[in-house]
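Asks: Predicted model and sequence follow; I will ask about them next.
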Amino acid sequence: MFIGLIMKTLNRMIILRELFSGSVGIHTFIILLMITSLNTASVVGEEFSQWNLPDKAKYRLGKGIIQKVLYSPNGEYIAVKSSIGIWIYDAHTGKTLKLFSDVHSKINLIEFSPDGSTLSYFDEFQYIHIIDTTTGKIVKSIPPYGNSITSVILSPDRNTIVTANSDYSITLWDVNTGVQITTFKGHIRTITSMVFNTDGKTLVTGSWDCSVRIWDITTGENRYTLRKHTNGVTQIHFHPNSNTFATVSNNIGNNRSKIYKWDIETGNYLGEASIPITTNATFSSDGRLIANADKRNLSLWDFQSEEKLFELTLHTKYISTFAFSPDGRTLVSGGHEELFLWDVMTGARKMSIPGHTSYLYGLAISPNNRIVATGGRDVIHLWDISTGEYKTTLYEFDEFNRAMAFSPDGQTLACDIGWSIRLWNHNQRVPIATLKGYLGNGASGYGIASIVYSPDGRYLASGSSDGTVQLWYSGRTLKGTLVGHSDGIYSIAFSPDCRYLVSGSRDNTVGFWDVENEELITTFKGHTDHVNSVAYNQKGNIVASGSKDNTVILWDVNTGKQIRQLFGHSSWVTSVAFSPDGETLASVGVTDNFIRLWDVFTGDPLPPLYGHYSRIDGISFTSDGRNFVSVSTDGTALVWDWTSINGIEEITIIPEDVNSDGVVDIQDLIYVASQFGKIGAENIADVNNDGVVDVTDIVLVAGAIMNTDSAPIGTSKSNYPLAIETVKTWLNQAQNTNNVSDKYRRGIAVLEQLLALLTPKETVLLPNYPNPFNPETWIPFQLAKPTDVSIQIYTSNGHLVRHIDLGYRPAGKYINRDVAIYWDGKNQAGEPVASGVYLCTMSAGEYTATRRMLIIK
């Protein structure tokens, strides 16, 4: 999907591993998949994030991992088999056209008939299906007959389907009757490639037994067995004249392959090509070109002259699949989330097709329930939870990006990078700090496994494989280390009141900690294997723990005793999460592709949620209780409609409640202000839907603050105080418009009231905080008028320790940490000061005031 890291112009690339490792002759793969009887979706009237969704899901984030690419026989379309289904693209524009999927079964190998009129595939239950690509109807289904199918192709006349089987045999089936015609036997290892010649009378097969066999379809005779290869045969390609063909074998020792040429009529060996290809290579349909991929490197060769034509660069991930267009002019290559089209004549990249995503491991939801962050290999994707739209990507070079958390103010995203924590300003897509508390501890193992912010934003905590929890002040100073577990920690969670923290460990216990005093209060014992996940309910009286012993335990926090143990998982429980109302618990296991739900009060299982195609690694509820999100190693995240699942009546949200928290207050004004001037549809800050966020939207939200479902202006709280000058500008613009509606006038009145509340009547230096629990502090103040501001910090005997010049500041209240004066507890030389009493003097124009501060380390 997101083709970033262009700075890494890593070598060439393009290949198709599937085409050579067990996937039999998939040369013209499924495309045009219009099959309505199974599940297709067209581009008309809907976004692909809502195509073919499982029941109760609202959006699918990402298109899944790219596994196979093929052109349609007419070259108009590209089919991409991903981990969730098959996507159809316009080969000329890259536009997403269709998705073919089956929520009940994975789609395995697929093969087009040479004219593209039918499609054959088999599912994970070993049924073979034939589909008419014009009508989208299944014209024939053939049930399993005993042996597992490993691959399938159609004869050129479309009357015969050929399957390679797990017992190394080849079976021919009559398409019209579904009856077996005959079975060919001879190979003694897995069949890796099957190809018909043009007239359909000859079938050539290759195997890991190092042999190539030529079969007469009419008589069933094994005409020739070619044994020149000394390693497994991975591919077979006919020259367009059908008189010669080439076979490719895998040289296991150095990942290099050999290409042998043969005469189809006599079986005679015609020579060896000297092109240094890997096991990942394919031919153009005219036999003129070979594309070869080695990890991230892709090259094009002329097969006759054996000359290298181009090296195609820009892939940053391993190339797993590629295919030539039927006319041989374009090459499509894919791997993980990258999908590129190349001009074969020039070697230039023609386009990239976005949307695919690789394995996902991490999950975090912003406090305002607007953004979902999903972590994968080297990337963190950000999505709009209300629309399912992709927002941006943060490139964090970590293998998993499993541990992530948003700060309570929503401005910072924390993620693990081995043994450190990276803090991101996700709005600007820039890292702002790296916390390295673990360095120097001699730590080893998997590193940081869990990161959480305390709900009040005061602390950031991380749990790691050294068995400790590290606590950080939000100002990024290390508070302390919680030591008590005898093995690594997998999961941590703060209590809702921020006083306590629980930790799940490989030592089979749950630790219960006093955060302020950094003390282990007690240990919850009951699991018989590693504790992989812990979670608090909203009331803070119950903790859930999921374990490698395949169970979930609910604990009474006040007594430390088990409330009940939940059985039903057949594998390790890897993640648990409480619904916001505390009535439901969600859990997933290491082998599960579905989500288990439990009644917290009875312990009874509830109907599970099905929709992913492989292991689920993360689950989380939005704090408003409207949505539930799951991320999977199938490369997608699903946003579930929790109100529908839980039978909750959907709350009507008025347009002015832009953050959808059920109340219109200053937070909504702040969000609209953050979007000020933005143009375009579908922006929730555009309250009046006129295509631009402007002062009219500000006034409408302000007017709604006085409505029934709103917070009174005097009691509305925010971590982002509005600047006086900003509100003055809004008022000036609003008063100069011609809108005389009651709603608009009411909004102006509210803005005037807000301006009065924001404007201090006097300049005051306020007491510092937090105090006395850490060596850093914030010093709040307010200004009755704009002026230059500075502070001086002295020891109790009058020695100057630090001078901080803030410069010019507008009138206003500088109360919260993001605007108050910050002192890191160091002197002018950058040295930490000692514990003790200090004096803080603020100078603001003619105003001077001094306050005492107690600093205790």
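Replies: That came in fine, so what should we check first?
Asks: okay, CA-based contacts and neighbour counts for the rest of this
Replies: Noted.
Asks: Regarding the residue most central in space within the chain, which helix or strand does it belong to?
Replies: Centroid check for the chain by CA atoms, centre = their mean gives Thr374 as the closest residue, at 3.3 Å. Element membership of Thr374, judged by DSSP states H and E, is strand 371-376.
Asks: Now the residue nearest to the centre of the chain. Nearest residue, chain neighbours left out?
Replies: Leu363 (4.7 Å; CA to CA, 6 or more residues apart in numbering).
Asks: how near is the residue nearest to the centre of the chain to Tyr359?
Replies: Between Thr374 and Tyr359 the computed distance is 10 Å (CA to CA, to the nearest Å).
Asks: Ile188 too?
Replies: 35 Å.
Asks: cool, and Arg626?
Replies: 26 Å.
Asks: again, but for Asp378
Replies: With distances taken as CA to CA, Asp378 is found 11 Å from Tyr359.
Asks: So these two - more neighbours on which side?
Replies: Set Asp378 next to Tyr359 and count neighbours by other CA atoms under 10 Å: Tyr359 wins out with 24 against 15.
Asks: for the stretch 101-250 of the chain, what spans make up the strands?
Replies: 107-112, 118-123, 128-132, 138-142, 149-154, 160-165, 170-174, 180-184, 191-196, 202-207, 212-216, 222-226, 233-238, 244-251 (DSSP state E, counting those that start in this stretch).
Asks: which residue packs closest to Ala246, ignoring adjacent ones?
Replies: In space, Ala246 is closest to Lys261, 4.5 Å off (CA to CA, 6+ apart).
Asks: whoops, Asn250 was the one
Replies: Ser257 (4.8 Å).
Asks: Could you do Gly94 as well?
Replies: Once flanking residues are discounted, Gly94 sits nearest to Ile353: 5.8 Å by CA to CA, 6+ apart.
Asks: Can you tell me the number of residues neighbouring that neighbour?
Replies: Other residues lying near Ile353 total 19 when counted by other CA under 10 Å.
Asks: my read: it touches Gly335, true?
Replies: No: the pair formed by Ile353 and Gly335 falls short of the contact definition of CA atoms under 8 Å, at 12.0 Å.
Asks: Please identify the helix or strand for Gly747.
Replies: helix 742-758.
Asks: where do the helices sit along the stretch 451-600 of the chain?
Replies: Read by DSSP state H, counting those that start in this stretch, the stretch 451-600 of the chain holds no helices at all.
Asks: The stretch 1-150 of the chain too?
Replies: Taking DSSP H, counting those that start in this stretch as the criterion, the stretch 1-150 of the chain carries its helices at 17-20.
Asks: Quick check: which of the strands of the stretch 101-250 of the chain is nearest to Thr387?
Replies: When the strands of the stretch 101-250 of the chain are compared by CA to CA, strand 107-112 sits nearest Thr387, at 27.8 Å.
Asks: adding another structure so you can compare the two:
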Amino acid sequence: MKITKFLLLIWLFASTLFCLNLFAQDYNRWQLPEGAKLRIGKGELNDIKFTPDGNRVAVATDIGIWIYDAHTRRELALLTGNTKRVTAIDFPTDGSFLVSCSLDRTVRLWNIDTGEQTAVFAGHRGSIGSIAVSPDGKTVVSGGTYDTTIILWDVATGNQIKRHSKYWDNLFRRLKIYLDRSITMPDSNAIEALAFSPDGKIFASGHRDGTLRLWEAQTGRKLSTVGDHKSTGIDGLAFSSDGKKLVSCTRTQEILLHTFQNGKHESRHFHYVPFPQDLVFSPDGNDLFGIGYLGGDTIGRQPYIHKWNVNTGGLLMSTPTPDTYQIKSLAISPDGSTLLSGGWGDTIVSWNPVTLEHSIFTTGHGTVGKTLQFSPDGKILNTISGKDKLKFLDTETGAEISAPQQKRYSTKQKSKTSQRRISAEYIKERTAIRIFDIETGTDMYHITGHKDIIWRYSFSPDRETLATTSKDMTIRLWEVSTGKELLMIPTYSSYTTAITFSPDGKTLAGGGVYDRAQKSLNLIRVWEVPGGRILKTIAGHTEGVNALRFSPDGRTLASCSGDGTILLWDWEEISQSDK
């Protein structure tokens, strides 16, 4: 009897571990695009915010908005609906909804308890890079990165309260930038940062030319223009909790503390750090945290988390981040006990604001790869991710695994062409391809038919056909033995940068194709070979497709994208579905 109970306990314990592991990986299948069976990576990170009660964390990424439990650090939900990158997010004081903005030109409201999208505001003519919601949740302000427009929205109705797109108070600054040939700055009025005051009466906008503007929140009327920054690109704005202080930083060199008393504006500098970004106050207003470098060899190589004393402007602490990639966002919990940082690296890092000691909050928000290769049995996918790190991924779970034991695999020579061991390389600054015999090194011929840079080439499995894709908006097929052009396929995009043949050589997939009906440059299209008939157009990535690869059995198509994900598509199912 005792043995039976003991065995039962062991079984229950093992079952629990299995279920926890299964749940941990289950998010890889949340909100998948049609035809996909697995997602690897959570999307590149753009913004982080705590809910006002501090119990959850929202993370804006290229594929949607992830919701985490702030205490267990477990994934709770993935909010999707945007067709492009989600650039910024914010909460009102009561946390009743989440507001987001995107490169798809929309502002969206979300219920994070249900995952429901409750409203969509459209009015920008270009991408939106910044968003802020008033503390009472009645007003949202959005700032255009390309259309230079500020729109004040009524949350209840979705109507525009005020719209600003032309600015005449910075003509001298804009002329100075124009005459300075060392500066290249498109759309100098673009809005880079937005922030509401804690009482909700005003909001601030930071612009690419270094201009700071204050606005009346109720009417959208401009109150004042602050031109104290000597450098360009205001990349961070934050009000203190009492509303008496506003900090702003420019992308290259300055952090300014602004105070407004008795109708007078004063500003002073904080201790200098190179390339400061994304400032946050501690809840008590005594400390300021930001991202930047230390100078010298650290610039562009090793980001730091910095901590300043607000009263003196002195730098208190600087600690290097675990990731050496650019950090994009900081967020501090309402009780001031936790600071989160995240960016183009793989991790979101949790910091102790007092000591700046850190731990890993979660992983999966970095770049995923620029090459793809299946193992012969299709169970492992390897990719070269950021900074040329080779990763091995389980194609069933998406989990990273240790490097498998190396094996040698022989391939049967199927044609006279492959027996000659022919290879290819880019020449003439990638505007042509040299085809040569590997054994002798002698040239056979050069492919010169493209009118612009050649992004990628791919041999068919039998080595009889070579496919090339170019910035000239075409994919072309070439007969390897002669160099004769067999087919030209229009892609309607200058950035179709990925191509691959299926194992049987009867289909060709291209990534980064444009489709007018879907208004997207991030599509995958599959053609019949050698005829060129379109078989399928696959949508799912929100950024460009970097690489494509079929599994050895031809049933799975893998795609990796600049959106920070690898998607595994069920090609067998997709190819049999209605066109």
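Replies: Looks like it came in fine. Everything numeric in this text was worked out from a predicted model, so none of it was measured.
Asks: Can you calculate the TM-score here?
Replies: The TM-score (TM-score structural alignment, normalised by the length of the second structure) is 0.78; 512 aligned residues with a CA RMSD of 3.5 Å.
Asks: if we can go back for a sec, quick one: what's aligned to the residue nearest to Ala246 of the first structure in the second structure?
Replies: Superposed on the second structure with TM-score structural alignment, Lys261 of the first structure falls opposite His258.
Asks: tell me the secondary structure for its match?
Replies: strand (DSSP: H, G, I helix; E, B strand; the rest coil).
Asks: what do you get for Val727 of the first structure?
Replies: Assigned with three-state DSSP, Val727 of the first structure falls in the helix class.
Asks: hang on, isn't it packed against Val750?
Replies: No: judged on CA under 8 Å, Val727 of the first structure makes no contact with Val750 at a distance of 10.7 Å.
Asks: neighbour count winner among those two?
Replies: For Val727 of the first structure versus Val750, the count of surrounding residues by other CA under 10 Å is larger for Val750: 22 against 17.
Asks: Give the aligned equivalent of Glu396 of the second structure in the first structure.
Replies: Under TM-score structural alignment, Glu396 of the second structure pairs with Ser386 in the first structure.
Asks: For Asp624 of the first structure, see how far away the closest residue to its match other than its chain neighbours is.
Replies: The shortest distance from Ser386 of the first structure to any non-neighbouring residue, by CA to CA, 6+ apart, is to Arg370 (6.5 Å). According to CA to CA, Arg370 of the first structure stands 11 Å off from Asp624 of the first structure.
Asks: how near is Thr133 of the first structure to Phe567 of the first structure?
Replies: 46 Å.
Asks: Could you do Thr841 of the first structure as well?
Replies: Distance of Thr841 of the first structure to Phe567 of the first structure, computed by CA to CA: 62 Å.
Asks: Please apply the same query to Ser83 of the first structure.
Replies: According to CA to CA, Ser83 of the first structure stands 30 Å off from Phe567 of the first structure.
Asks: of those two, who's got more company?
Replies: Between Ser83 of the first structure and Phe567, counting by other CA under 10 Å, Ser83 is the more crowded of the two (27 against 14).
Asks: my read: that one touches Leu99, true?
Replies: No: with contact taken as CA under 8 Å, Ser83 of the first structure and Leu99 are classed as non-touching, separated by 12.0 Å.
Asks: returning to that earlier point: find me the equivalent region of the strand holding Thr374 of the first structure in the second structure.
Replies: Structural correspondence for strand 371-376 of the first structure: residues 380-385 of the second structure, per TM-score structural alignment.
Asks: And Asp287 of the second structure, what's its match in the first structure?
Replies: Aligning on TM-score structural alignment places Asp287 of the second structure opposite Leu289 in the first structure.
Asks: Spatially nearest residue to its match, not counting backbone neighbours?
Replies: Spatial nearest neighbour of Leu289 of the first structure, chain neighbours left out: Asp302 (4.8 Å); criterion: CA to CA, 6+ apart.
Asks: do Asn292 of the first structure as well
Replies: Ala281 (4.2 Å).
Asks: got it, and Pro605 of the first structure?
Replies: Trp598 (4.5 Å).
Asks: Can you get me a residue count around that neighbour?
Replies: Neighbour count for Trp598 of the first structure, taken as other CA under 10 Å: 19.
Asks: That one: what's it in contact with?
Replies: Neighbouring residues of Trp598 of the first structure by CA atoms under 8 Å, 6 or more residues apart in numbering: Thr584, Leu585, Ala586, Asp604, Pro605, Leu606.
Asks: and what of Trp215 of the first structure?
Replies: Thr202, Leu203, Val204, Glu221, Asn222, Arg223, Tyr224.
Asks: Quick one: the residues you listed as CSV, columns for distance to Gly75 of the first structure and neighbour count too.
Replies: Shown next, in CSV, are the contacts of Trp215 of the first structure (distance: CA to CA, whole Å; neighbours: other CA atoms under 10 Å):
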residue, distance to Gly75 of the first structure, neighbour count
Thr202, 26, 19
Leu203, 25, 19
Val204, 25, 23
Glu221, 35, 11
Asn222, 34, 16
Arg223, 34, 15
Tyr224, 34, 17
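Asks: Nearest to Trp778 of the first structure among those residues?
Replies: Val204 (77.2 Å).
Asks: List the single closest residue to that closest one in space, sequence neighbours excluded.
Replies: Nearest to Val204 of the first structure is Ile214, by CA to CA, 6+ apart, at 4.6 Å.
Asks: Just confirm that neighbour contacts Thr205, I think it does.
Replies: Yes: Ile214 of the first structure lies in contact with Thr205 (CA under 8 Å); the separation is 6.7 Å.
Asks: Look at the two and report which has more neighbours.
Replies: Thr205 (26 against 21).
Asks: What distance do you get for the more buried one to Tyr168 of the first structure?
Replies: For Thr205 of the first structure, the distance to Tyr168 of the first structure - CA to CA - is 11 Å.
Asks: before we move on, back to that, tell me the counterpart of the residue nearest to Leu289 of the first structure in the second structure.
Replies: Aligned counterpart of Asp302 of the first structure in the second structure: Asn309 (TM-score structural alignment).
Asks: That match contacts Gly285, doesn't it?
Replies: No: look at Asn309 of the second structure against Gly285 with CA under 8 Å: they stay out of range, at 9.4 Å.
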